[in-house]
Every structure is written in C-alpha cells, then in structure tokens.
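Undergrad: kindly return the folded structure for what I paste below:
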Amino acid sequence: METIGPGTGDPHPSGLSVAGQRRRLALAGVRGHVAKGRDFTHQALVDWGWDGNETADDVLLLVSELLTNASLHAGGCVELVLTAGPALRIEVFDGTTTLPRRHPSPQRGVPGGHGLYIVERLSDRWGSSVHDHGKAVWAEVEASRLASGRPAGE
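TA: Purely as a prediction, here's the structure:
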C-alpha cells in the first residue's frame, strides 16, 4: 500500500516498520483459548505482512502447541504475547514455575508427548523463563522466514 506525498505526488510507503511491535492477549479463564490465540496470531501476521505462506501456518501451529501445553501441563494460559523484530517471538505465560520437559520417548502414532518436539522442529529457537507469577514458554521464528515463506530448516 502506498500513499502520495503531500504536494509532490510522489509515492512513499505508508506502512510503519513492524520491528518492536508487541501484541498481548489475556487468556486467564477464557474459553476456547487455543482458537482465540490462533485467530489473534493470524490477525497479527496479516497486519505485519507475514501471512499467506507455509511459515505463517507453522507459526499458527506453534501457537496452538504452546497454548495447549500450558492448558494440559501448567494449569492454563494467562497471556499470549507476540513481539515483532528480527524474529517473531511467541510467548505463552502460565501460573506455574515448573519448566517444560520434552517427553523422553514419544511413540509415533500415539497421542501425547509430541508438543515440544513440534515446537523445536518448527521454531528457530525456543525456551522458557521463570518469573514472579509463573513462567513463559517462548518460541522464535526468524522474520526473514516469515517474509519469504521459506520452510523451517532451510
């Protein structure tokens, strides 16, 4: 999208840089929080021009996995935070200080134990950090992958 410069008729970009933009979604006690988190993330990707490619689909899966893991293993989600920069940072806050652990040997075709493997596979980096009221589990996807739609690992 472009606008015309005042008095000159010269086009110049109208969009602001997405770097440093942050969006927060409160999820404590919210029903359907995984779907709400995916919708919230999808809208951020659209607004930031990072939608419509395989990597954006991977981001939506990452959000689903992180939110589901918080629900199943950490007593529920408190907040989803998305931060744009050189990488998209996805943070899911919950109310426990127990750090996530990958299942030692998830079985192929059997439900459960695969979530953090999916997070590890689709993200460029992931981790967790404890804070005063619980923890945040985060994943990052390089902005260059979102802009180009290049699949993970390439």
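Undergrad: contacts, neighbours, all on C-alpha from now
TA: Noted.
Undergrad: distance-wise, check the nearest residue to Arg101 once chain neighbours are set aside relative to Leu72.
TA: Leaving aside its sequence neighbours, Arg101 sits nearest to Leu116 (CA to CA, 6 or more residues apart in numbering; 7.8 Å). The gap separating Leu116 from Leu72 is 13 Å, by CA to CA, to the nearest Å.
Undergrad: so between these two, which is more surrounded?
TA: Neighbour count, other CA atoms under 10 Å: between Leu116 and Leu72, Leu116 has more, with 19 against 11.
Undergrad: what does whichever strand or helix holds the more buried one contact?
TA: Element membership for Leu116 (DSSP states H and E) is helix 115-122. Contacts with helix 115-122, where a contact means CA atoms under 8 Å, 6 or more residues apart in numbering, come from 58-59, 62, 65-66, 69, 101-103, 126, 139, 152.
Undergrad: may I see the buried residues of stretch 49-64?
TA: For stretch 49-64, the neighbour count (16 or more other CA atoms under 10 Å) marks 50-51, 54-56, 58-64 as buried.
Undergrad: tilt between the biggest helix by length in the chain and helix 115-122?
TA: Secondary structure of the chain per DSSP state H: the longest helix is helix 54-73. Computed by axes from the mean of the first three to the mean of the last three CA atoms, to 10 degrees, the angle separating helix 54-73 from helix 115-122 equals 160 degrees.
Undergrad: for comparison, sequence B:
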Amino acid sequence: MSSGLRPDPSVQRRRLALFGTRGVVGRCRDFTHEALDDWGWPRPAGPGADRGDGAGERSEDVLLLVSEIVTNACLHAGGPSELSLEQRGLRLRIEVADGSPELPRRRPTAGPAQPGGHGLMVLERLAGRWGAERRGTGKVVWAEVLRPGP
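TA: Have a look, this model is predicted:
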C-alpha cells in the first residue's frame, strides 16, 4: 500500500562513505565539486580569472568549507566517516560525520597570521549557519550555505 508521499524533486542528496585520513580532503573536494556541477552551481573562475559576477565564489566557498570540516575531522577525530551533501531549494547543507563525541571548540592560536587554529573562524565567515551535534558514539559537524542567484 502506497502512502501517497512522493520524494521532493527540489531535494538532492549525495553521500560519500570515508575511511582513514590519507587523501580524504581531496576526495571530498572532488566529490563536492562533481555534485555542484551536476546541480548547476556556477563553476569557480579559477586562479587569476575574474568572472565579474562573483557567482563562482560561492562554489569556491563550499569547497573551502568542505576542506575545513574534513581537515578538522582528520586532525581532531581520527578522520571522517561520511560526507553528506543535501541541496534543498536554494540551501545546501554539508555534513561531516566522525567517530569522536567531542564537539568543536575554539583552540588558542598564536595569532591571526599564524597557520592553524582558524577552522571555526572560516566556518563562521563562510557559512550562513553551522553547528555540531552528537550522533551515536560520534558527531556530525554541519554547515549551510545559500546557492547564488541566477
């Protein structure tokens, strides 16, 4: 017997199961880039190029958010177990699951010009919203961004 409920065609999802830390950031960026292409997001302009409309910058922001969240899972949680992307209308939600129940927290840094310790600042600047929640014995760190207009 059918419930009469149909999947919402404006919702698109992709999931990538992950194991370990070697090469995982690059795999996640490639996976995300392919999903954004398939979903019709503007392509990043590339180094030194100027599109003039800034639309590709939002795609680049998404790739940077994925890199930061996955890198943090590698550094602080033994590596991610899954990357999930969900586009619902104009909103894209990025989720990275890992096996550590410890929620993200700011760590002291040597200064804004020094490398390391800036992952949460990147999330705060680029994501419309972000957060973390415990799931099972681990957690999910998520970020949401709006798709650029036509």
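Undergrad: residue in the second structure paired with the residue nearest to Arg101 of the first structure?
TA: Structural alignment (TM-score structural alignment) places Leu116 of the first structure against Leu120 in the second structure.
Undergrad: what residue is smack in the middle of the first structure?
TA: Nearest to the mean C-alpha position of the first structure, by CA atoms, centre = their mean, lies Ile90 at 3.4 Å.
Undergrad: contacts for the helix or strand it falls within next, please.
TA: Assigned by DSSP H and E, Ile90 of the first structure belongs to strand 87-94. The contact list for strand 87-94 of the first structure (CA under 8 Å, 6+ apart) reads 63, 66-67, 70, 74-83, 134-144.
Undergrad: give me the distance from that strand to the chain's centre.
TA: 6 Å (CA atoms, centre = their mean, to the nearest Å).
Undergrad: may I see the buried residues of that strand?
TA: Neighbour-count burial for strand 87-94 of the first structure [16+ other CA under 10 Å]: 87-94.
Undergrad: and the angle for it with helix 54-73?
TA: Going by the same axes, to 10 degrees, strand 87-94 of the first structure makes 20 degrees with helix 54-73.
Undergrad: for the aligned partner of His42 of the first structure in the second structure, which non-adjacent residue is spatially closest?
TA: Using TM-score structural alignment as the criterion, His42 of the first structure maps onto His33 of the second structure. Nearest residue to His33 of the second structure in three dimensions, chain neighbours excluded: Leu63, at 7.1 Å (CA to CA, 6+ apart).
Undergrad: measure the one you found to Phe31 of the second structure for me?
TA: 10 Å.
Undergrad: so what's the residue count around Gly116 of the second structure?
TA: Using other CA under 10 Å: Gly116 of the second structure sits among 12 other residues.
Undergrad: doesn't it belong to a helix?
TA: No. Gly116 of the second structure: not assigned to a helix; according to DSSP: H, G, I helix; E, B strand; the rest coil it is coil.
Undergrad: that one is in contact with Thr109, isn't it?
TA: Yes. With contact defined as CA atoms under 8 Å, Gly116 of the second structure reaches Thr109; the gap is 7.1 Å.
Undergrad: my reading is that Lys36 of the first structure lies in a helix. Confirm?
TA: Yes. Remark: Lys36 of the first structure belongs to a helix, assigned using three-state DSSP.
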